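Asker: Here's a sequence, model it:
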Amino acid sequence: MKVWVKDCLMEYVKSERKRLGLPPTQKVILILDCWAVHRGDPFRDWLKKDHPTIILIFVPGNCTCVAQPCDTRVNRILKHLIKSACVDYLAKITQEQLQNGVAPSNIVINTQPGTLRDASTAWLLHAWNWFQDRPEVVLGAWRDTKFANWDLSYETLTSPRCRTLVYERFTEDPAFCLAISSQIPSDPDFKELHNPEYDDDYALDPSVLCDIRPGALPPDVVEHDGQYDYIGDDDLE
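Answerer: Okay, the predicted model is just below:
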């Protein structure tokens, strides 16, 4: 699993971050089933330590057939493609021996690890190329992963309905908000600005001010000469 995360998952994540113009600290959701290795402390501790941007989510036991995108559509097709390529490979070897005069009862298939390793690589590549030419099949797997009237498609997860629900959870469920916030990795470029050199609101996003109403300021924030000053814990100054 460590090799897969390092050489496959993170390489893909890096390319997607670059393609989408996202920072290196952009969070990633990894959905895994409840296999013992996935749930084991060694793997989870290593993942949290070496790859803190990954949020690990487990599909409940016995639910992968409806709650894991790969199982709802992709795996069935993938296994069929590999099986078909394997049968074609065996048929080709058999036909070659028959054409060379080998009796059917004397046909031998080389099952040495090295031979099967090289052959199976071609089977996997065949399946990979098939999916590359049909991205709609993979996207459809996320739409097929449904829970009542929700699914895991990009359209649903970025819809106004979903955004509204997330906003409500963050504003109405402090425990949920803290649980999510605690998983945000520290930004190496972040600097504390609680000092006299940064005591004005120049860098404040104007949209934040839209929610401030007269008489509704927090007890540790006061308005002074058109600016908002923090007068709370002196240790922060």
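Asker: Only C-alpha atoms from now on, for both contacts and neighbour counts.
Answerer: Will do.
Asker: need the helices for this structure, in chain order.
Answerer: Using DSSP state H, the helices of the chain run over 2-4, 10-20, 36-39, 41-50, 64-67, 69, 75-99, 113-132, 135-144, 154-157, 160-172, 174-181, 206-209.
Asker: Tell me which of the ones you listed is the most buried.
Answerer: Each of these was assessed for mean neighbour count using mean count of other C-alpha atoms under 10 Å. The highest is helix 69, with a mean of 24.
Asker: That helix packs against which elements?
Answerer: On a contact count with 3 or more C-alpha pairs under 8 Å, 6 or more residues apart in numbering; DSSP states H and E, helix 69 meets helix 135-144.
Asker: if you set the cut-off to 7 Å instead, what comes out?
Answerer: Helices and strands touching helix 69, as assessed by 3 or more C-alpha pairs under 7 Å, 6 or more residues apart in numbering; DSSP states H and E, are absent.
Asker: returning to what we had before: can you tell which of the helices of the chain is closest to I57?
Answerer: Closest approach to I57 among the helices of the chain is made by helix 36-39 (10.2 Å; C-alpha to C-alpha).
Asker: if I look at L47, how far off is V3?
Answerer: The spacing between L47 and V3, counted by C-alpha to C-alpha, to the nearest Å, is 12 Å.
Asker: Next, show the common contact partners of these two.
Answerer: Shared contacts of L47 and V3 (C-alpha atoms under 7 Å, 6 or more residues apart in numbering): none.
Asker: circling back to that earlier point, closest one to D229 among the helices of the chain?
Answerer: The closest of these to D229 is helix 206-209. By C-alpha to C-alpha, the value is 13.2 Å.
Asker: for comparison, sequence B:
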Amino acid sequence: MTLQTGTLVVLRHGQSIWNRANRFTGWSDVGLSVQGVADAQRVGERLREAGFRFDLAVTSALLRATDTLAHVLRTLEQPPPRTVRSWRLNDRHYGMLTGMEKDEAALAYGAERVRQWRRGFDLAPPALDADLHAALVRALHDDAMPHADALPRTESLRDTLRRVLPLWDECVAPALTRGQSVLMVGHGNSLRALFKQLDNIGDDAIASVEVAHAEPLVMKFDATLSVISRTPLAALAASR
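Answerer: Now for the predicted structure:
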């Protein structure tokens, strides 16, 4: 018999106002769009209907993730779980691309170069100006975040993975090992980075991995925290 640990529900935040505007967001602290709020409420309703209750919630220091979590928990109608808000789950830092409209970036740097920065594993966009980076960090209001000088001003997906892993190792993995149910609300790139590690996805293959907005993924693990199943919530609900 395979021994199982707790359950992890992974969720990318609802649509943000810059997702709607087709801009590179990264560490810019923009909020949810009207659709994004509706997305989050819908997820909460679906989780409630499926009978989920969470012992731990983990999210980033960015509003679009923390607000998504707040709407989900409010709609879920359960006592608030222990919540960890960490910059380590922030979206990838997009450096000089931050705030640029994506078609504008393709014209400025070349479409193929921008594609490599977006989808590749090792390449990072040009670093953001130090003053602009410091302003981004100040806006996050996360007391546990290091000083801006100690943080990257751009990141590859590899860099993103390196900063996400301590959160997994120190917070999420122990909770799962204790048999707890965990809700993780993150970002497309921080979640892609984590999936690369958990699923042992190759450096080239990670380019094709997509994480949709507001589509929960239910993950089960064995006693060694190897993934034994990953099921979209919609498919799980349909099978009941």
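Asker: Give me the TM-score for this pair.
Answerer: The TM-score (TM-score structural alignment, normalised by the length of structure 1) is 0.28; 115 aligned residues with a C-alpha RMSD of 5.8 Å.
Asker: ok, back up a step: now the helices of structure 1 in CSV, with distance to Y230 of structure 1?
Answerer: Shown next, in CSV, are those (distance: least, C-alpha to C-alpha, whole Å):
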stretch, distance to Y230 of structure 1
helix 2-4, 46
helix 10-20, 36
helix 36-39, 44
helix 41-50, 35
helix 64-67, 47
helix 69, 48
helix 75-99, 55
helix 113-132, 54
helix 135-144, 46
helix 154-157, 37
helix 160-172, 22
helix 174-181, 23
helix 206-209, 15
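Asker: Which one, of the ones you listed, ends up nearest to V221 of structure 1?
Answerer: That would be helix 206-209 among those, by C-alpha to C-alpha, at 12.9 Å.
Asker: what ranges do the strands span in structure 2?
Answerer: Here structure 2 has its strands, by DSSP state E, at 4-12, 56-59, 82-85, 182-186, 217-222, 227-232.
Asker: what does the last one rub up against?
Answerer: This points to strand 227-232 of structure 2. By C-alpha under 7 Å, 6+ apart, strand 227-232 of structure 2 touches L198, P216, L217, V218, M219, K220, F221, D222.
Asker: Select, from those residues, the two members most distant in space.
Answerer: Across these, the longest distance by C-alpha to C-alpha is 20.1 Å; it joins P216 and D222.
Asker: which of these two has more neighbours?
Answerer: Per other C-alpha atoms under 10 Å, whichever of P216 of structure 2 and D222 has more neighbours is P216, with 25 against 16.
Asker: Any idea which of the helices of structure 1 gets closest to V28 of structure 1?
Answerer: helix 10-20 (7.8 Å).
Asker: Look through structure 2 and tell me its longest helix.
Answerer: Longest helix in structure 2, counting by DSSP H: helix 34-49.
Asker: F58 of structure 1 and S181 of structure 1, how far apart?
Answerer: Distance of F58 of structure 1 to S181 of structure 1, given as C-alpha to C-alpha: 19 Å.
Asker: Next: K48 of structure 1.
Answerer: Distance, K48 of structure 1 to S181 of structure 1, by C-alpha to C-alpha: 15 Å.
Asker: Likewise for R117 of structure 1?
Answerer: Distance, R117 of structure 1 to S181 of structure 1, by C-alpha to C-alpha: 45 Å.
Asker: re the thing from before, and the contacts of strand 227-232 of structure 2 as a markdown table, adding distance to L107 of structure 2?
Answerer: Shown next, in a markdown table, are these (distance: C-alpha to C-alpha, whole Å):
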| residue | distance to L107 of structure 2 |
| --- | --- |
| L198 | 35 |
| P216 | 34 |
| L217 | 35 |
| V218 | 39 |
| M219 | 39 |
| K220 | 43 |
| F221 | 44 |
| D222 | 47 |
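Asker: In ChimeraX, select just the buried ones from those.
Answerer: Selection of the buried residues among those in ChimeraX, burial being defined by 16 or more other C-alpha atoms under 10 Å:
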select :216,217,218,219,220,221,222
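Asker: can you tell me which of the contacts of strand 227-232 of structure 2 lies nearest to L73 of structure 2?
Answerer: Distances from L73 of structure 2 to the contacts of strand 227-232 of structure 2, taken by C-alpha to C-alpha, are shortest for P216, at 13.7 Å.
Asker: quick one on the thing from earlier: please identify the most buried of the strands of structure 2.
Answerer: It is strand 182-186: most buried of the strands of structure 2 by mean count of other C-alpha under 10 Å, with a mean of 27.
Asker: what packs against that strand?
Answerer: Using 3+ C-alpha pairs under 7 Å, 6+ apart: strand 182-186 of structure 2 touches strand 4-12, strand 56-59, helix 63-76.
Asker: Tell me which of those lies nearest to L167 of structure 2.
Answerer: Of those, nearest to L167 of structure 2 by C-alpha to C-alpha is strand 56-59, at 9.2 Å.
Asker: separation between L76 of structure 2 and R158 of structure 2?
Answerer: According to C-alpha to C-alpha, L76 of structure 2 and R158 of structure 2 sit 34 Å apart.
Asker: Between the two, tell me which one has more neighbours.
Answerer: Neighbours per residue, other C-alpha under 10 Å: of L76 of structure 2 and R158, the larger number sits with L76, 23 against 17.
Asker: Good, we can wrap up now.
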